[in-house]
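Asks: Let me see the structure of the following:
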Amino acid sequence: MAEHHEGVPVGVLLLESVNRLRAAETMLQTRARARMALRASDFQALQFLAARGSVGAPARATDLADVLGVTSAAATQTVDRLVGRGLVERQPDPDDRRSRIIRLTADGERGLSEAYEDLPGAVQELLDAVPTAEAERMIALAAAVQVVVDRTATRSL
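Replies: Here you go, the predicted structure:
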C-alpha cells in the first residue's frame, strides 16, 4: 500500500497522517459516546477520569475544568450530571478537606469499556505492533508540537 510521495515535504505528510488518525479517532469516539448517550464534554470528562485513574492520579473539578477548557462552575455541572448517572463519584480529598476527588464508579468504568469494546482488533494489533522506540518518537513529536501550539496560542490572545 505504498504511495508515491516524491517531492512532498515530510511535514505535509505528517500533518495528513495526523488528520487521518484524528478522523478515525473521532468516528470511534462518536460511536462510543452515542452508546453511552453522553454529550461530548461529559464523555471527554469520563475519558480524562479514566486516564487519571489508570495511573492512580487524583482528579478534581479544577483539573477537569482545565482539560475541558471550561469554568469551574461548568466543570461542576459536568460532574453533577455524571454523578446523577452513577458514572462518577465524589470522595473527600485526603490532602485538602475543602476539595473533592472525582473518580469513575464501577458503572463508569464498565460503560467506557463497553462503549469501546468493538475497537477493531486489527487497529489494536497495528498499534501494539509499533516498536517502542518509534512510539516514543511519535509521542515526543506530538508533545513538542503541543508545546509550540500552546505557546503561540497564548501569545495571540
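Asks: When you work out contacts or count neighbours from here on, use the C-alpha atoms and nothing else.
Replies: Will do.
Asks: So which elements touch the lengthiest helix in the chain?
Replies: The residue-count maximum for a helix in the chain (DSSP state H) belongs to helix 10-36. Packed against helix 10-36, as judged by 3 or more Cα pairs under 8 Å, 6 or more residues apart in numbering; DSSP states H and E, are the following elements: helix 106-115.
Asks: who does the helix it packs on touch, helix- and strand-wise?
Replies: So helix 106-115, by 3+ Cα pairs under 8 Å, 6+ apart, packs with helix 10-36, helix 40-54.
Asks: now the other sequence, so there's something to compare against:
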Amino acid sequence: MTANAVKEGYWYGQETVAVEVLNALRDYRSAEAAMRRRTGSSMGMGETDLLALRYLLENERAGRDVGPKELAARLGITSASMTTLVDRLVRSGYVVREPHPTDRRALVLRPTKGSDLEVRNTLSGMHGRMLDVAASLSRGESLVVMDFLRRIREAIDQVEPDVKPTGQN
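Replies: Purely as a prediction, here's the structure:
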C-alpha cells in the first residue's frame, strides 16, 4: 500500500488495492484534463472547444452530420453557450456552418480541413506514446483493462443527477 493512497484520496480512510486503483484512475483523469488544457491553449481554444472539435472530427470521419443541438447535448451545454462556442470556432477557422442536406431550416457543423491537420499535428506524439503503452499489454491484460473501464463507466453512468448532498433538503 502506498502512503498516498489514503492521504490523497477521498475514499474515507480505506486502505485497499481498490483505493490505489481508483486513485490511479483519478490521477490519469487529471493528467488527461491537463493535457486537454495545454492542447487547447496551444491551439488558442478552451477545453470545451477542443472536445467539440474532436466530436465533430470523429463524426466527419464516420460520415455523420452533426448539428448544434446534438453537439450541445453531447457537451452538456445550453443552446446559448452552444451559439457562443460555435461562433468562436467559426471565427477561429476550425468549423464552418453549412445548410443541412435534407432540412433547409437546420444547420450542420463541419470541421475545416485545416482543423483536422492541426489537431493531428498537435496530438500525434501523445497519441503515439499512448498507443505504444496500450500495445505493450498482453491480450489478457488488455481484456482486463477494457472490462474494468467498461464497468467503471457503467458505475459512473448510474449516478443519479438529483441526489442532494447530505444535510440539504
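Asks: Could I get the TM-score for this pair?
Replies: Remark: TM-score between the superposed chains equals 0.80 [TM-score structural alignment, normalised by the length of the first structure]; 152 aligned residues with a Cα RMSD of 2.7 Å.
Asks: sorry, back to before: for the helices and strands packed on helix 106-115 of the first structure, please prepare JSON lines with the additional fields distance to residue 96 of the first structure and mean neighbour count.
Replies: Listed next are those as JSON lines, based on distance: least, Cα to Cα, whole Å; neighbours: other Cα atoms under 10 Å:
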{"stretch": "helix 10-36", "distance to residue 96 of the first structure": "32", "mean neighbour count": "13"}
{"stretch": "helix 40-54", "distance to residue 96 of the first structure": "18", "mean neighbour count": "18"}
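Asks: could these be laid out in JSON lines, adding distance to residue 85 of the first structure?
Replies: Converted to JSON lines, these look like this (distance: least, Cα to Cα, whole Å):
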{"stretch": "helix 10-36", "distance to residue 85 of the first structure": "10"}
{"stretch": "helix 40-54", "distance to residue 85 of the first structure": "11"}
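Asks: Mind checking those helices for the one nearest to residue 109 of the first structure?
Replies: helix 40-54 (7.3 Å; Cα to Cα).
Asks: so where is stretch 77-86 of the second structure in the first structure?
Replies: Taking TM-score structural alignment as the measure, the first structure aligns residues 70-79 with stretch 77-86 of the second structure.
Asks: Could you tell me how far the matching stretch lies from the centre of the chain?
Replies: A distance of 17 Å separates the centroid of the chain from that of stretch 70-79 of the first structure, by Cα atoms, centre = their mean, to the nearest Å.
Asks: Stretch 122-138 of the second structure too?
Replies: Remark: stretch 122-138 of the second structure is offset 17 Å from the chain centroid, using Cα atoms, centre = their mean.
Asks: for stretch 133-141 of the first structure, same thing?
Replies: With Cα atoms, centre = their mean as the basis, the mean position of stretch 133-141 of the first structure lies at 18 Å from the chain mean.
Asks: compared with the second structure, how much does it deviate?
Replies: Compared with the second structure after fitting, stretch 133-141 of the first structure deviates on average by 2.8 Å (mean Cα distance after the TM-score superposition for the first structure).
Asks: Stretch 103-117 of the first structure corresponds to what range in the second structure?
Replies: Using TM-score structural alignment, the residues of the second structure aligned to stretch 103-117 of the first structure are 110-124.
Asks: For that stretch, buried residues please.
Replies: Neighbour counts over stretch 110-124 of the second structure (16 or more other Cα atoms under 10 Å) mark 110-112, 115-116, 119 as buried.
Asks: do stretch 118-132 of the first structure as well
Replies: Buried residues in stretch 118-132 of the first structure (16+ other Cα under 10 Å): none.
Asks: so what's the most centrally placed residue in the second structure up against?
Replies: Residue closest to the mean C-alpha point of the second structure, counted by Cα atoms, centre = their mean, is residue 51 at 5.8 Å. By Cα atoms under 8 Å, 6 or more residues apart in numbering, the contact list for residue 51 of the second structure reads residue 75.
Asks: and it, how far is that from residue 123 of the second structure?
Replies: Shown here: residue 51 of the second structure relative to residue 123 of the second structure, a distance of 13 Å by Cα to Cα, to the nearest Å.
Asks: dump the residue contacts of residue 32 of the first structure.
Replies: Applying Cα under 8 Å, 6+ apart to residue 32 of the first structure gives the contacts 112, 115-116.
Asks: likewise residue 7 of the second structure?
Replies: For residue 7 of the second structure, the contact set (Cα under 8 Å, 6+ apart) is empty.
Asks: same deal with residue 115 of the first structure?
Replies: When contacts are counted by Cα under 8 Å, 6+ apart, residue 115 of the first structure touches 31-33, 35-36.
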